[in-house]
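# Sequence first, predicted model second:
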Amino acid sequence: MTDSHETLRDIAFVGRLLREAEEGRAFALASILATRGSMPRGASARMALLADGTWLGTIGGGRIEQQMQERCQHVLAGEEPNQLEWMTHAKTGMACGGDALVGVKLWEPTFAKDVLGDLLEHLRSGKPFVITEHWADLSDVTLELASLDELPQGDPRATTETTLWDEESKTYAEPAGPDPIAYIFGGGHVGRALTPVLASVGFRVVVFDDREGVAVSGDFPAAERVVLGDFTKLDEKSQVTSRDYVVVTTHGHAWDIDVLEQVARVHPAYVGCIGSRGKAAFARKTLKERGVDPTWVDEGIHLPIGDPILAVTPPEIAISIAAEMIRCRAELRPASERPHQH
């Protein structure tokens, strides 16, 4: 799946919409349900128009977004009913040449409170589930949630890693669950600069440091959690999995190597470590001497970390690291959900 940023898997996005509903205000929601060919955003992208004219999210910009903004305005004003339409490149005139199926629905406060409240509970549970939307009757578009064990045996929604659209039944399904975590081991200058950058592009960030004066939650407002722990005993305070992302930028190369040795046991989706080419050679040699899989040491660690943009300052280094992580995240998606090259 694509990352959850500005989708119905995004806790912050859903929470903002729920607050609107709780205050008695309706909103219009535009949703990309399927695509053909190259499009700037894929299925699951959402854009909401609030009662005060505020826009949340994006479905890709350009002419398609402009057209859907107009539709949202009409739907929210009660001038048009809910809509479902294939926006072909002939209609949008967009140079990317692809098509997108976009649904626009008015979310009344009562409906939104019930659905979004339930959705937030599912998202916070940490367990996988499926969002299913039924668009056959545009006067009564519905959304339901189901845990995987509630689905019938053989249901394709139980095993899919991508969104599904069934044209005949006009049914959309989206797998949901906890996003991977981006662990930043080391909360110094680079860690502090990197945290808000990663959070802004859809990563759930956990900062881990062994210094009381550094592992301070108030200094990392964009982090989901800040952990004070021992770099030699990560398992005591964190649970890195094979789906997670790891950035190693501690306050000493010995700690960096200790962290790398421990995360090697689970082979995270991404591992990067700050340091020079000289440090990289030393770290790889030491890890192999400690019995870490040589292939993983040579191929599984981005060391030196970051895209080579000649970064020097902590903010510049943070951008280079985030760029590399975004690329790696995109490369892990199914080919059908990878973005086209901008």
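Arrived safely.
# contacts, neighbours, all on C-alpha from now
Noted.
# quick one: secondary structure of the closest residue in space to Gly126 that isn't next to it in sequence?
In space, and not counting its chain neighbours, Gly126 is closest to Pro178: 5.2 Å by C-alpha to C-alpha, 6 or more residues apart in numbering. Secondary structure for Pro178, judged by DSSP: H, G, I helix; E, B strand; the rest coil, is coil.
# dump the residue contacts of Pro178.
Pro178 sits next to 123-124, 126-128 when contact means C-alpha atoms under 8 Å, 6 or more residues apart in numbering.
# repeat for Val115
143-144.
# what about it, distance to Arg16?
From Val115 across to Arg16, the span is 13 Å (C-alpha to C-alpha, to the nearest Å).
# thinking again about what came up before, of the contacts of Pro178, closest to Arg333?
Among these, Pro128 lies closest to Arg333 (C-alpha to C-alpha), at 17.3 Å.
# ok, structure two:
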Amino acid sequence: MSIPGSRLLETARADAPAVWVRVEHVQGSAPREPGASMLVHASGEEGTIGGGHLELKAIAQARRMLASGERAAVTDFVLGPSLGQCCGGAVELTLRRIDARETPWLEALVPLDREAGTVWLDTRVGAVDAPHTVASVVRPAGAALRRPAHGVLRLVSRVDGAPWNVWVFGAGHVGEAVVRVLATLPLRATWVDPREDRFPAGLPANVTVLESDSPAHEVAAIPPGADVLVMTHSHGLDFELCVALLAREDLGLVGLIGSETKAASFRGRLARRGVAPRAIARLQCPIGAPPRGPGGRHVLDRHPGAIAVAVGFDLWERHRVAAPAAAAPDGAGR
């Protein structure tokens, strides 16, 4: 997972200093992709940049920055024998101190958790009092180091908005298992349920919980392109959610937990409600990995963990196929 802007802002406002470690550029094979990030506190970490010696070295450098007051740095690592890793590639990391002084630019960054677009985070490296600024100017992809006239290194980082959003309706045993699997992927999960005290504590930073008396009314707030999973405690609520979701043509997957018998029942009820056949055809039920049984039928497993793994795999495959890497602007590269 990567650390969302909202979590960085929360850290800054709490004024509990941390260091944001981010993969900026990769050459060859590497554990994580550009944009992957983690947050290092004095006594712990959130997220991952791939584990192994690379991550341990980055954590150690981040802790030194916390102790010294250094505000920004850039470090290159070759993933060879010296790090005990055999990837063979090279990784460039940026490290930025997050505390109360960073609140202004983080407030400008947070909307990217919900909106499309690209901004460039422009940081002066090497000056203790270096400010951070967010600009909406498109520049070559990847990290770019340059030396201004006054001799202070300058780091420009690309931050992309409109992340992969997945909404999950239902906080039962299956819903919790699914959300915990999804939280390990590079996405933003929104978890909705009308019941009080259904959400566990200690959820990852990329999971937002929404306790709503009327979950179907929350459908209007779902960002375009988001994937949606319906698995509430009530078939009646499941149905009303499906009606509301299928009325929107700008969503990704609309998935409903259940058997093929439930799928047939819901499709019949949706037709009687007046939902167009084209919209009904968009409803995916059952959900999860592709059919594996005789005759192409879904092989159902009622274990929450098994369902969660199947659903996570299916969503990841759909996302990977539908979202090829965007082309870099002209002149990109190093």
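Nice, thanks for sending it over. Owing to the predicted nature of the structure, the values given are computational and were not obtained by experimental measurement.
# follow-up on the earlier one: return the distance of the residue nearest to Gly126 of structure 1 relative to Ile11 of structure 1.
From Pro178 of structure 1 to Ile11 of structure 1 the distance is 10 Å (C-alpha to C-alpha).
# residues bridging contact with these two, i.e. touching both?
Common contacts of Pro178 of structure 1 and Ile11 (C-alpha under 8 Å, 6+ apart): 123-124.
# May I have the secondary structure class of the residue lying closest to Asp166 of structure 1 once chain neighbours are set aside?
Spatially, and ignoring its direct neighbours in sequence, Asp166 of structure 1 is nearest to Tyr172 (6.5 Å; C-alpha to C-alpha, 6+ apart). With three-state DSSP as the basis, the three-state label of Tyr172 of structure 1 is strand.
# Looking at the alignment, what corresponds to Tyr172 of structure 1 in structure 2?
In structure 2, Tyr172 of structure 1 lines up with Ser157, judged by TM-score structural alignment.
# That match - how many residues pack around it?
Neighbour count of Ser157 of structure 2, defined by other C-alpha atoms under 10 Å: 25.
# isn't it right up against Leu145?
No - Ser157 of structure 2 is beyond contact range of Leu145, at 9.5 Å (criterion: C-alpha atoms under 8 Å).
# Pro4 of structure 2: neighbouring residues, count only.
When counting by other C-alpha under 10 Å, one arrives at 20 neighbours for Pro4 of structure 2.
# how near is it to Pro111 of structure 2?
Counting by C-alpha to C-alpha, the separation of Pro4 of structure 2 from Pro111 of structure 2 is 10 Å.
# Which residue of structure 1 lies farthest from its centroid?
Glu289 (36.4 Å; C-alpha atoms, centre = their mean).
# Contact partners for it?
With contact set as C-alpha under 8 Å, 6+ apart, Glu289 of structure 1 has no partners.
# rerun at 10 Å
Neighbour list for Glu289 of structure 1: Ala283 [criterion: C-alpha atoms under 10 Å, 6 or more residues apart in numbering].
# Now do the strands in the stretch 1-150 of structure 1.
For the stretch 1-150 of structure 1, the strands defined by DSSP state E, counting those that start in this stretch occupy 27-36, 46-49, 55-57, 83-87, 99-107, 129-134, 142-147.
# quick check, nearest of the contacts of Pro178 of structure 1 to Lys237 of structure 1?
Nearest to Lys237 of structure 1 among the contacts of Pro178 of structure 1 is Gly126, at 17.7 Å by C-alpha to C-alpha.
# ok, the residue nearest the centre of structure 2 to Arg273 of structure 2 distance?
Centroid-nearest residue in structure 2, with C-alpha atoms, centre = their mean: Leu187, separated by 2.3 Å. Going from Leu187 of structure 2 to Arg273 of structure 2 by C-alpha to C-alpha gives 33 Å.
# swap in Gly51 of structure 2?
Plainly put, Gly51 of structure 2 is 51 Å away from Arg273 of structure 2 if you go by C-alpha to C-alpha.
# Neighbour count: those two, which is higher?
More crowded of Gly51 of structure 2 and Arg273, by other C-alpha under 10 Å: Gly51, with 13 against 10.
# from memory that one sits against Pro31, does it?
Yes - using C-alpha atoms under 10 Å, Gly51 of structure 2 is in contact with Pro31, at 7.7 Å.
# Confirm for me that Leu116 of structure 1 is in contact with Ile131.
No - Leu116 of structure 1 is not in contact with Ile131 according to C-alpha under 10 Å; the separation is 11.3 Å.
# So which residues of structure 1 form helices?
11-22, 62-76, 89-92, 109-125, 189-200, 253-263, 277-289, 294-299, 314-332 (DSSP state H).
# For Ala222 of structure 1, find the nearest of those.
Short answer: helix 189-200, nearest of the helices of structure 1 by C-alpha to C-alpha, at 5.3 Å.
# before we move on, the earlier item: buried ones among the contacts of Pro178 of structure 1?
With neighbours counted using 16 or more other C-alpha atoms under 10 Å, the contacts of Pro178 of structure 1 contain these buried positions: 123, 128.
# Any chance of the contacts of Pro178 of structure 1 in a markdown table with distance to Val297 of structure 1 as columns?
Output for the contacts of Pro178 of structure 1, formatted as a markdown table (distance: C-alpha to C-alpha, whole Å):
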| residue | distance to Val297 of structure 1 |
| --- | --- |
| Leu123 | 35 |
| Arg124 | 35 |
| Gly126 | 31 |
| Lys127 | 32 |
| Pro128 | 31 |
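# I figured the match of Tyr172 of structure 1 hits Arg124, correct?
No - under the criterion of C-alpha under 10 Å, Ser157 of structure 2 is not in contact with Arg124, lying 11.3 Å apart.
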